[in-house]
Each structure stands twice: as C-alpha cells, then as structure tokens.
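Participant: Just to be clear, the model below is a prediction. Sequence and coordinates:
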Amino acid sequence: MMQTHLLLPESDVNAVQIAAGLIKQGEVVGMPTETVYGLAANALDGRAVAKIFHAKGRPQDNPLIVHIADATQLNTLCPAVPPQAARLAEAFWPGPLTLIVPKAACIPEEVCCGLDTVGVRLPAHPLARALIRAAGVPLAAPSANLSGRPSTTTAAHVLRDMDGRIAAVLDGGPCGVGVESTVVTLAQDRPRLLRPGGVTLEQLQGVLGTVELDRALYEKIGDEARVSAPGMKYRHYAPKAPVTVVRGQPQAAAAYIKAHAAPGDGVLCFDEYRDCFSACVVACFGAQADLAAQARAVFDCLRAFDDTAVRQIWAQCPPNDGLGLAVANRIQKAAGFRTVDV
C-alpha cells in the first residue's frame, strides 16, 4: 500500500518542490485551492491522470478540470479562446470559475473523457499556483474525495479519504470558499451555467448578459447523458445516511423537520434553529443570511454526520440567490434531489 505523505509548507520550505517532484514522476498529490482540495496530476500525461480516476473510484465518463498558473496558459489548452471566455477570465481569474472551451490536441482523452472540450481554471490559492509553476505543467485536479462523497476542504479530510491512495497531500489550510468552482460552457451557441459556485450567476450575467441554466442544476439527469463538466451526472457530495432537503421559509422548514424527524436523526440547519431539535444530532452550517459561511461549512457538516450513528438526515436549504444557488445545489445533490417544499 502506498504511503501518503503530509507536506506542511509552514514548517518545510521544500514542501511545494517535493509535491512538484512527485507530480513530475507521474504521481497524484492532494492540492489546496480556494474552493476545495483537489487531486492533482500532470494534465498532459494520460497515465498520470488515470491514477486520479483510480484513487477516487471515479466513473470514466466524468471529465476533469485543468488548473493553470497564468491566464496566458489558456491559449495552449484551447486553439481559439472564445471572446466571452476571455471576458470572464479577465473579470474573475484568478478565482473560483471554470471555463469550458474547445480543447487543444495536447489534452489527453483521460482528461476530457472523449469530449472535444476541456474545463480550465486559474485558482486563487497561492499554493496551488506555486505548485503548478513548480511542476511546469497544467494540473488536472478534481475534488480530493472518494467519488460521490462530500468534497474535502481540509488536508485532514483528504487524508481520511485518500491515505494510501495518493503520494502526498500539500496542506494549505482550510479552503476559503468551500464549494467547487462555478462552471460555465462557452462551447455552445449561448453561455450556459453547468455548475454554480463561488462566482454567482448574477456576477456572470453582469459580464455576459444572458446566461442559460443547465437542467442538471435542478434535477437528476439520466445515466445515458454525456456531460462536459464534473458534478452534473452522478450522485455527489453525499454522506453515508440518506438526506432529505426541506425547502421554504426557514421557520416553516424547521417546523416541518421537527414534526417529522425521528429521535437520533441528523439535522443540518441554520444557526438560528440550533436548539429546535433536541432529540436529534444537529450540525449548523451558518446563519440563514450568511451564505459565505454556509458555503465554507456545508461539506464539513455533511462529513461530520459520518462519525455518528444517524440513519437519515434532514436539511434546511438557502434560496437560489447569489451564493445560495451553489449551496442549495450541493445539498440537493447530496440528497439525490429528494426534496420537500413547505
């Protein structure tokens, strides 16, 4: 079994270089970003990328996102950058935005899963960009969790899922955003939001005007569908216990959960309702108006339920405004879109 090393840049000035050396050897390294931790490998080496799929247990038709250290690198990965992609990159890079663009011939099939497009992102986390520069290649990096499980926002989370499966984890501290990047495709007739994230729909509309919404944001799509971005098709972000989302005004949702939850059930709720479920295992993910706190905490809370004996989980859910669209999407994906509207 492979030994997974924890690399601590705060105490080891060579940590980034060690991680980069492992990537140059074709290995996979846990990498911090501002969104969630990723499993990073040389995006131009199909054999290295295949190790990501093996470590995660990831379906082979679920494409990866390529991370770059400088916006100019987009030109090497895309033969003709769409003007709208250039405008979004100028507005939001470095940051939590992935652009789906036509791919260059240098992108191996293992990254794009047979598609003629590739997702590209310039992360804001300084360690991520330092690692990409030190490795000398763009890095393919999906979230650093076992496939289908809640994403990882700390190095400890990565080790819990990946110990013995990857070469090392570069510890960059807790992730600042907490949900994966926004994904927009510019490879169709109109810009389309495929996954909400740290760059909001409203911000995208401020740059592009009209942005279409993919149906995968609101419903489970069929197993036969081909998808151009991660997080669209398969069950994602799910703890071991099944989740039911209760949507509506927070007070009404809390009342519904209180009336229907059995003793010992798990409840994911806003801070204001912490004391409403005395017979349940409660995890609070932020005040109902603090969407940024909810984004940072939602995966931590879902993971925490796996350390309990809960047999089912009830979840409050923010409205689909601003960052709330991303938080609500992750909770509903965790539930497999099992929802109750009150």
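Facilitator: Great, that's in hand.

Participant: use CA for all of it now, contacts and neighbours both
Facilitator: Noted.

Participant: Can you name the element that comes right after the top helix by length along the chain?
Facilitator: Longest helix in the chain by number of residues (criterion: DSSP state H): helix 291-304. Counting by DSSP states H and E, the next helix or strand C-terminal to helix 291-304 is strand 313-316.

Participant: Could you tell me the angle between the next helix or strand along the chain from that following strand and helix 291-304?
Facilitator: Counting by DSSP H and E, the next helix or strand C-terminal to strand 313-316 is helix 324-334. Counting by axes from the mean of the first three to the mean of the last three CA atoms, to 10 degrees, helix 324-334 points 10 degrees away from the direction of helix 291-304.

Participant: name the helices or strands packed onto whatever helix or strand comes next after helix 324-334?
Facilitator: Following helix 324-334 in sequence order, the next helix or strand is strand 339-341 (DSSP H and E). In this structure, strand 339-341 makes packing contacts with strand 243-247, judged by 3 or more CA pairs under 8 Å, 6 or more residues apart in numbering; DSSP states H and E.

Participant: packing partners for the strand it packs on?
Facilitator: With contacts taken as 3+ CA pairs under 8 Å, 6+ apart, strand 243-247 sits against helix 250-260, strand 313-316, helix 324-334, strand 339-341.

Participant: nearest to Pro82, of the ones you listed?
Facilitator: helix 324-334 (25.1 Å; CA to CA).

Participant: how distant is the closest one from the center of its chain?
Facilitator: Between the centre of helix 324-334 and the centre of its chain there are 11 Å (CA atoms, centre = their mean, to the nearest Å).

Participant: try this one side by side with the last:
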Amino acid sequence: METDEAQAAVAQAAEILRVGGLVALPTETVYGLGANALDPAAVARIFQAKQRPSWDPIIVHIAGPALHNPMLDPLVTTFPPVVYELMEKFWPGPLTLLLPRSAAVPDVVTAGRPLVGIRMPAHPVAFEIIRQAGVPIAAPSANVFSHISPTTAAHVLEDLDGKIDAVVDAGPTRHGVESTVLDPTQSPMMIYRPGAITAQQIREVAGPVVCYEEKMLPKAAPPEALPSPGIGMRHYAPRARLIVVEGSLAELPARLVDAARPFAHDRLGVMLPAELARTRFQPPLRGAAEFAWGRWDSPEELAEKLYAGLRALDAEGCTVILCPLPPAEGVGEAIRDRLRKAAYTR
C-alpha cells in the first residue's frame, strides 16, 4: 500500500462499502466478498451475488485494536472472559469467534441466530479497507455458493465478474483455507470449522476445546438448525467429481491408481504431493493432469495451494480429481475438512 495507486484503490474500496456496494477484498485466508454489515440491503446483495441460501450466516470483519474495539463493542452483548485472551493472542488473524449478538446486527447477517461470527483479518489491505470504511464488514468467501473458495483476484472474477462492484487485487492469499470458527460460549469451547489456528494453539491459550463432528447434528435437522456455517453439507467443491484418497506417503501411489480404476474413461486429474512428482503411475492414472500441490510434510504449503490446485484441474477439463488426505495434524485437519466437504455427495 506504499504507492499512490494502492492507496487510492483502498480508499475507493472503503467508499464503495460505505455506500452499500460489494467489494471482493483479500484476506490472509481467502478473498472475501464484503458489504457493510450494518446495512441489511447491502448484505442481501452478498446472498444474491453468491447464490447463497439465506439460512447460512456470514462472518463479520472488523479493524482496530484487538481489545476494547469501538467497531466490535456495539455488535456484542456479553464477552465471556476467555474471549479477551483469545483476541489478545490471535487477533488480527484467522480466528472467528461466535459471540452473543446485539440488536445492532441485522438478522440477515446471522440468519436469525443468537451468535454472530466476528474476526479481525491480519491482511494489511483488508484491515486498512475496513478501518477506512469505518463500519464492520460482512464477508463470506467471494465465490458462488458451495464452489471452490478464491485465493486470487482472478478466482473471484471466474465466479462473480459482473455481479459485484469491485475487486481489490493484492495477489495470492497466505493461508489458503478459511478461518477457524470457535464458539467460546460453550464449555468446553467448540471448533465448528478448523482452520489455520489449530485446536492445540487454542488449548494452550484458553483451555479445553473440542471439535465439532457431523454426528452431533440430528439426521433430520433442517438447514436453519445448523449451529455454524460450513457444516453438514457440500462446500468448497470443484466442478469435477472429487475423490479423496487416504494413506501414508509411501502408500499413495498404489492407492491413487486403485482409486482411479473406476474412472478409466474420464479425464483424470490428481493433486500430487511434491515427493511424488517423478512417480511413473500405472494406467489408468498414467497421463492424468497433475497439479504440483506442495510438500507432504508441510501442511501449511498444502493449505496455501489447495484451492488453486482444484481450480487449475477444473480449468484443464478434468471430470474426476483424485486428492490425497494429509495427516490430521495442525492445519492438516482443516485441509481434510475442506476436502471431505468438497467430495460430499448426497
């Protein structure tokens, strides 16, 4: 933001948001589609542009000091004591906190739920746009609902060109997966969506935390009964059919070939760990489109490239994509969550 052009773009984006427009802005996780969170009509435009169902709530983004924030305080009625420890440690950053909402938060933001998800992005461009706008910004991922989340401005335009007012291009995002969503009002605290802030990191700061499991949701529960966005349904999905493959690095070559056998007549793609780049696969996987995913022992690298890889294989015309499931360690848990949801079929 050191150039005059960058500063002008930030100021213009802030003004568009102030007057009720939609701006796709970069965060450290994925690109978000922002609107003034206090303007119900503006937030309704997010749902229209994304084709997002009204029962799926939206996270609100703020800027300013992590504690005693003048943008945050009017949105929340009470703050559990543990929240201050979490904000001091992880804000700005990829942690969303579900907190008791005030009457200032429109129903359209929370889908009528009593809790509102709030986070403070660490990306300097997003932070400055929100600060200059002077209002909290509702911002889900800037893509068509249930499609692959965008990690570049080009990804945003693939889904939303002509449907929004502006895109602020600040290059690829850093983390590549959405924020961790945590409910600190429960005991123990509940992670509804794993992300770049891991359960272990939260435990070290704030005590016991558990992770949501799909079996906790009644089978007959309607969509509006879901306790958090991003659970209980298909998300993050490419156009191609996604097949996830479990196994250690040594086992993956054989397991990928086995997984490919039912799709011998499809255009196959594979998300390929760097360590397998020189593998000579057997038919039917030989000749498949490959995306150089990243190092298997670096879940942060795999997360950063996950959505870009799925989009790249879609763009190559793949009808089936095979993707290994990394170990459930650190941010690997978030990758597994996204891949399982993307592979979900009714």
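Facilitator: Thanks, I have the structure now. Treat the numbers as computed from the prediction; the structure is a model and nothing was measured.

Participant: Run through the strands of the second structure in chain order.
Facilitator: Using DSSP state E, the strands of the second structure run over 23-25, 32-36, 60-61, 95-100, 115-119, 137-138, 166-167, 180-183, 189-193, 209-211, 241-245, 268-273, 289-294, 320-324.

Participant: Now the third one on the first structure. Mean distance?
Facilitator: Pointing back at strand 60-61 of the second structure there. Following the fit onto the first structure, the mean deviation recorded for strand 60-61 of the second structure is 0.3 Å by mean CA distance after the TM-score superposition for the first structure.

Participant: Can you give the distance of that strand from its chain's centre?
Facilitator: 13 Å.

Participant: Now do the same for Pro96 of the first structure: its match in the second structure.
Facilitator: Under the alignment defined by TM-score structural alignment, Pro96 of the first structure is paired with Pro94 of the second structure.

Participant: same check, this time on Arg149 of the first structure
Facilitator: In the second structure, Arg149 of the first structure lines up with His147, judged by TM-score structural alignment.

Participant: rewinding a little: output the contacting helices and strands for the longest helix of the first structure.
Facilitator: By 3+ CA pairs under 8 Å, 6+ apart, helix 291-304 of the first structure packs against strand 281-284, helix 324-334.

Participant: What range does it cover in the second structure?
Facilitator: The aligned range for helix 291-304 of the first structure is 299-312, by TM-score structural alignment.

Participant: Of the strands of the second structure, which stretch is the most buried?
Facilitator: Stretch with highest mean neighbour count among those: strand 32-36 (a mean of 30; mean count of other CA atoms under 10 Å).

Participant: The first structure: matching residues for that one?
Facilitator: By TM-score structural alignment, strand 32-36 of the second structure lines up with residues 38-42 in the first structure.

Participant: circling back to that earlier point, now render the helices and strands packed on strand 243-247 of the first structure as CSV, adding distance to Pro79 of the first structure.
Facilitator: Compiled in CSV, those are given as follows (distance: least, CA to CA, whole Å):
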stretch, distance to Pro79 of the first structure
helix 250-260, 48
strand 313-316, 44
helix 324-334, 30
strand 339-341, 42
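
Participant: nearest to Leu44 of the first structure, of the ones you listed?
Facilitator: When those are ranked by proximity to Leu44 of the first structure (CA to CA), helix 324-334 comes first, at 29.7 Å.

Participant: post-alignment, that closest one versus the second structure, mean distance?
Facilitator: Helix 324-334 of the first structure sits 1.0 Å off on average (mean CA distance after the TM-score superposition for the first structure).

Participant: tell me, that helix lands on which residues of the second structure?
Facilitator: Residue span in the second structure matched to helix 324-334 of the first structure, by TM-score structural alignment: 332-342.

Participant: residue with max distance from the center of the first structure?
Facilitator: Distance from the C-alpha centroid of the first structure peaks at Ala259, with 32.7 Å (CA atoms, centre = their mean).

Participant: nearest to Leu122 of the first structure, of the helices and strands packed on helix 291-304 of the first structure?
Facilitator: Judged by CA to CA, the one of those that comes nearest to Leu122 of the first structure is helix 324-334, at 19.2 Å.

Participant: Please list the outside residues in contact with the closest one.
Facilitator: Outside helix 324-334 of the first structure, the residues that touch it by CA atoms under 8 Å, 6 or more residues apart in numbering are 150, 179, 195-198, 200, 217-218, 235-239, 243, 245, 291, 294-295, 298, 315, 317-320, 338-339.
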